[in-house]
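J.: I would like the atomic coordinates for the input below:
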Amino acid sequence: MKIKKAVITAAARGERLYPVADTIQKAMLPVVDVDGLHKPVIQIIAEEAYASGIEEICIVCAPGDGQRYAGAFASLRDNLIRFYQGSDWAQTEADKIDHLLSTTQFIEQSEARGYGHAVYCAKDFVGDEPFLLLLGDYLYVSQKGAKRCAAQLIELASKEGCSVSAVNPTIEHQIGRYGTITGKHVAGQTGMYSIEKLIEKPSLSQAELELQTSGLRAGYYLCFFGMHVFTPTVFQLLQNEVEAGSNNVLLTPALQQLAETEKYLALEMKGRRYDLSRRHGLLRAQVALGLAGEAHNETLTTLVESLAEANS
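T.: Take a look at the predicted model:
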């Protein structure tokens, strides 16, 4: 199957980033990308999708934010052209923003009814096609020499013709932050699992009883990476709860049904994800992008100098 569409959920208001997220959408916070240029977080995520073969994007956002996103990107494009006239890099970046605006739809989640509802808001955009799902407050950095994280996932989903969720082996004291899965290792395939059970943010005792996965190091569990490829079946599974009027539509129960309904795989990513909503999340993501990109030496020097100054 071919995955041409991506959905980025960016409807949460970013309470954990208050007060900065009170004046600007957290997905528009600036970060220096691997190419050394300052970009809004949402643009970096979109470029991850485009570079992995995605052709159209839907950003699910809070009421009123669709126009704000479009206006902010239009302003960025105009400023690049106005203030850097004759500069090839500025024109290239302006063209990238034009491409983003021309291939992106903004769909507003009218009510804050949970993550599953936010995903469901993209149902009409997706139609009957498989799609890539990304989080608007996560940045993804692949290992040196590896394909982009989204490309790794799309490649497997296309080959196997099924839904695939990205996962990372995660130490036990952190699993309360993530959806956690267990399943059987697919014979002859490194880091690939057939998903059997999923629990959203399990307790350690619950994980010890129900989510142990053979082959992982002791004390580690397979946790969601914040990136998935789904078949449109996921919308059918979400529909009942959405139409029932639930105020907190969760995605994970629908994914448990998906695992019981059709082929559903998990793939260990060759890379790391950075949750920007966590304390120091932006800092950690910025350091990772700096070390992975053109500013590697500069970033390393800055870190060493900062540590020396802090301990002097």
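J.: from now on I want contacts and neighbour counts done on CA atoms only, so please keep to that.
T.: Will do.
J.: so where does the nearest residue to Glu241 once chain neighbours are set aside fall, helix or strand?
T.: Counting by Cα to Cα, 6 or more residues apart in numbering, Val249 is the residue found nearest to Glu241 once chain neighbours are left out, at 6.5 Å. Using DSSP states H and E, Val249 sits in no helix or strand.
J.: repeat that for Ala151.
T.: Element membership of Ala151, judged by DSSP H and E, is helix 149-160.
J.: identify the residues contacting the longest strand along the chain?
T.: Criterion DSSP state E: the longest strand present in the chain is strand 220-230. Strand 220-230 is contacted by residues 130-135, 138, 150, 153-154, 157, 162-172, 175, 178-182, 211-213, 269, 272-273 when judged by Cα atoms under 8 Å, 6 or more residues apart in numbering.
J.: now which of those residues would you call buried?
T.: For those, a neighbour count by 16 or more other Cα atoms under 10 Å gives the buried set as 130-135, 138, 150, 153-154, 157, 162-170, 172, 175, 178-182, 211-213, 269, 272-273.
J.: among the residues you listed, which are in strands?
T.: Judged by DSSP E, the buried ones among the contacts of strand 220-230 include 131-135, 138, 163-170, 179-182, 272-273 as members of strands.
J.: show me where the stretch 201-312 of the chain has strands.
T.: Secondary structure of the stretch 201-312 of the chain (DSSP state E, counting those that start in this stretch): strands located at 220-230, 264-268, 271-275.
J.: any idea which of the ones you listed gets closest to Tyr115?
T.: Closest approach to Tyr115 among these is made by strand 220-230 (12.1 Å; Cα to Cα).
J.: this one as well, want them side by side:
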Amino acid sequence: MKPIRKAVFPVAGLGTRLLPATKTMPKEMLTVVDRPLIQYAVDEAREAGIEQLIFVTGRGKSSLVDYFDMSFELEATMEKAGKSLDPLSASRADFGEIVSVRQQQPLGLGHAVWCARHIVGDEPFAILLPDDLMVGKPGALRQMVDAYARLGGNIVGAMEVPADRTSSYGIITPGARDGAVTEVTGLVEKPAPAEAPSNLAVVGRYILQPEVMAILSSKERGAGGEIQLTDAMAKLIGRQPFHALTAEAVRHDCGDRAGFVLANLAIALGRDDLRPVIEDYLATR
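T.: This next block holds a predicted model:
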């Protein structure tokens, strides 16, 4: 099996659920405590052994790439003042680590992934959706890469959702289960609760074989008139091994106002330098 060296970050979305904050700022640059969402996703990818980060961006998203560049003026000023540059270390990309391509039209997640086809080439690759903030040790993608080493094929991140929320997710038709791993025998995008084959939903982490790009090339439209990644993945089932992993991680939907606020609270409470202040504040409410 080829190793997972590349990861695609579909970051061209408009972030309309978080307006007006996202009117001029990419939602992936919104901060959870003291780092932007894109930093959490990149950290997770690096921990999983990813060597090349492929950003699929859109107009007005240049700050995502700029963030990982060196800031000469800032760093020179900090050094002159005797301040440590350690807080900036994770936000620096190695030479050639980040590649950026444009999704020129908002045609869906499947189309965004397809835009990275020439960089992905003939290798298996990961996909991370930064607004799905996954908190775990090791990270969710590291757990999926370890499962891939045993199982091969395609692996998606999964979690159980309330039955009345299936219309918001890609839903798995489950086969045999082995601990946290579930065989995937079918996938359907955003089914109504009465039509859902389970309540096991796909969340924003994927490891896919390159053959999915050829399927996406047909540009077949699915739910919402968009090119759906779920529909393309469904066509791999039966042709290649396909599993779902329920990672030991907590998911925060940071594309949603409430989810974003709760993510900030949860991350802050997990930090020794912030928890006492927040607990004191909450105790007085």
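J.: returning to that earlier point: now the longest strand of structure 1 against strand 271-275, angle please.
T.: 90 degrees (axes from the mean of the first three to the mean of the last three Cα atoms, to 10 degrees).
J.: strand 220-230 of structure 1 to strand 131-135, inter-axis angle?
T.: Angular relation of strand 220-230 of structure 1 and strand 131-135 on a 0 to 180 degree scale: 130 degrees, by the same axes, to 10 degrees.
J.: and strand 220-230 of structure 1, which residues are buried?
T.: Quick answer for strand 220-230 of structure 1 (16+ other Cα under 10 Å): Tyr220, Tyr221, Leu222, Cys223, Phe224, Phe225, Gly226, Met227, His228, Val229, Phe230.
J.: which one of the residues you listed is nearest to Ala90 of structure 1?
T.: Relative to Ala90 of structure 1, the closest of the buried residues of strand 220-230 of structure 1 is Met227; by Cα to Cα it sits at 30.2 Å.
J.: what residue of structure 2 matches up with the closest one?
T.: Matched to structure 2 by TM-score structural alignment, Met227 of structure 1 sits across from Arg205.
J.: so how far is Val156 of structure 2 from its match?
T.: Taking Cα to Cα, to the nearest Å as the measure, Arg205 of structure 2 falls 6 Å from Val156 of structure 2.
J.: ditto for Ala7 of structure 2
T.: Look at Ala7 of structure 2 and Val156 of structure 2: by Cα to Cα, they are 14 Å apart.
J.: once you drop chain neighbours, what's closest to Ala192 of structure 2?
T.: In space, Ala192 of structure 2 is closest to Ser167, 5.0 Å off (Cα to Cα, 6+ apart).
J.: isn't that neighbour up against Pro191?
T.: Yes: judged on Cα atoms under 8 Å, Ser167 of structure 2 makes contact with Pro191 at a distance of 4.8 Å.
J.: have a look at structure 1 and report its longest helix.
T.: Longest helix of structure 1, by residue count under DSSP state H: helix 65-83.
J.: what are the contacting residues of that one?
T.: 25, 28, 90-91, 93-95, 97-98, 101, 106-108.
J.: buried stuff in it?
T.: Asp65, Gly66, Tyr69, Ala70, Phe73, Ala74, Leu76, Arg77, Leu80, Ile81.
J.: got it, and stretch 287-305 of structure 1?
T.: Val287, Ala288, Leu289, Gly290, Leu291, Ala292, Gly293, Ala295, His296, Thr299.
J.: quick one: the fifth one from Cys61 of structure 1, how far?
T.: In this case it means Leu291 of structure 1. 31 Å.
J.: one step back: for the match of Met227 of structure 1, give its distance to Arg142 of structure 2.
T.: Computed as Cα to Cα, the Arg205 of structure 2 to Arg142 of structure 2 distance reads 11 Å.
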